[in-house]
Structures are given as structure tokens and as C-alpha cells.
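Enquirer: one predicted model, sequence on top.
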Amino acid sequence: MKKFFLAVVAAGVTMTSGSFAMANHHGTDAKSPEIVERNARGVATKVKIEGKVYAVCMDGMTDGCINPRAAGLKWGNRPLDYWPGKPASQMD
């Protein structure tokens, strides 16, 4: 019975430590984009992240592009820190 208990504890510790390692991917590994193209105003329009080039979402372009903040740029829409009570499409 002792061996079974030790095996269960060891398996639990192994599984728990692995989940901590997998979950810790946010803070230090932040994306650092390489700006590939800029518009006439000097604003990044294409970035390269991990070897892949993405178009940056701009006014009127919302499909097939990456949000500037998600790309690691310091501009663009920010997620809300609160729930406004209803979706923007239902607001006056």
C-alpha cells in the first residue's frame, strides 16, 4: 500500500510541476516584432513575428490582419478592464 501511495504522490507532483512550466508562457517571452513595412506617416503596416509576416490592422481593415497590441506594437485598441453591461452593437 505504501508503494502505491508513493507512486500516486510522485505522479501528482510530476503532473503539477509540468503544468506550471507549460502555463508560464506570458511574461518574459513577449513578442518583439520586426517592422517590415511602414506607411507614409511612419506607422508600421507589416510586421514579422517568429518568421511570419502579418499585416497590421488599420482603419477599415479588420480581416486577415493582426491587432497592433497583439503584435507587440505600442498602439491600437486596448481590451477593456471591465464589462460595460452589453455588447457595443447594442449600445446607443
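Expert: Nice, I can see it.

Enquirer: for the rest of this, base every contact and every neighbour count on C-alpha atoms.
Expert: Noted.

Enquirer: what separates the residue nearest to the spatial centre of the chain from Met91, distance-wise?
Expert: Residue closest to the average C-alpha location in the chain (CA atoms, centre = their mean): Ala70, at 5.7 Å. Going from Ala70 to Met91 by CA to CA, to the nearest Å gives 26 Å.

Enquirer: can you give me the strands for this structure?
Expert: Listed in chain order, the strands of the chain (DSSP state E) span 34-38, 44-49, 52-55.

Enquirer: use this one as the comparison:
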Amino acid sequence: MKALFAAAAAMGLAMTAAPAAADDHGTKAKSPEVVETNARGQATKVRIEGKVYDVCMKEDQDGCINPRAAGLKWGDRPLDYWPGKPASDM
């Protein structure tokens, strides 16, 4: 009985976990409006559907949108496959 209760409690906690901070917002914008750029000319802020988002950069990866998810033509591409074992299994 205790094991069943513990499993149910763990499932309840797993279902209420917070989403990842670097969120793609479920948006695949076709042409984002660039609001701000850096010295290299890369977009650092974009406007999508009236809302302004910070674009994830090498030094800033929390609370931002992935450049590809924002509709920009640079940044990491999602993998179509699992690359292998997790680091914890190596």
C-alpha cells in the first residue's frame, strides 16, 4: 500500500513540474520582426504575434526563445534521432 501511494505521489509531482526555461513557445514564425540586433548583426530580440522575446544566445539561454523556433535561419537544429546513451550511463 505504501509503495502504491508513493508511486501515485511521484506521478502527481511529475505532472506538475515546471516547463523548461528556454521555451520555443510552440511557435514556428514564418517571418519574425527583428526588434534589436547585436554588434554582429544577429537578432537579439524578435516580435512574434505582438509579443517581444529575447533570442537565446551562447551566454544567455534562460527565459528566451530558440532562434530556429523564432523563425530565424541560425541556431541549433533539433535532432531527428536519439544520439546514444545518456551521459549518466557512460
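Expert: Here it is on my side, so go on. Nothing here was measured: the structure is a model prediction, and the numbers come from that model.

Enquirer: report the TM-score for the pair.
Expert: TM-score of the superposed chains, computed with TM-score structural alignment, normalised by the length of the second structure, equals 0.62; 63 aligned residues with a CA RMSD of 2.1 Å.

Enquirer: deepest of the strands of the first structure, which one?
Expert: Of those, the one with the most neighbours on average (mean count of other CA atoms under 10 Å) is strand 44-49, at a mean of 19.

Enquirer: chain center to that one: distance?
Expert: 15 Å (CA atoms, centre = their mean, to the nearest Å).

Enquirer: what's in contact with it?
Expert: For strand 44-49 of the first structure, contacts defined as CA atoms under 8 Å, 6 or more residues apart in numbering pick out 31-39, 53-58, 71.

Enquirer: now, the most widely separated pair of the residues you listed?
Expert: Using CA to CA, the contacts of strand 44-49 of the first structure span at most 21.7 Å, a distance reached by Lys31 and Asn39.

Enquirer: which one's more surrounded, the two?
Expert: Lys31 (13 against 9; other CA atoms under 10 Å).

Enquirer: for the aligned residue in the second structure for Val43 of the first structure, give its distance to Ala69 of the second structure.
Expert: In the second structure, the residue paired with Val43 of the first structure is Gln42, using TM-score structural alignment. According to CA to CA, Gln42 of the second structure stands 15 Å off from Ala69 of the second structure.

Enquirer: from what I can see Asp54 of the second structure touches Cys64, true?
Expert: Yes. Asp54 of the second structure is in contact with Cys64 according to CA atoms under 8 Å; the separation is 4.9 Å.

Enquirer: what's the local residue count around Gly18 of the first structure?
Expert: The burial count for Gly18 of the first structure: 11, using other CA under 10 Å.

Enquirer: map it across to the second structure for me.
Expert: Counting by TM-score structural alignment, Gly18 of the first structure has no partner.

Enquirer: for the closest residue to Lys73 of the second structure other than its chain neighbours, give its distance to Met11 of the second structure.
Expert: In space, Lys73 of the second structure comes closest to Pro67 once its chain neighbours are excluded; the distance is 7.3 Å by CA to CA, 6 or more residues apart in numbering. To Met11 of the second structure, Pro67 of the second structure is 33 Å away according to CA to CA.
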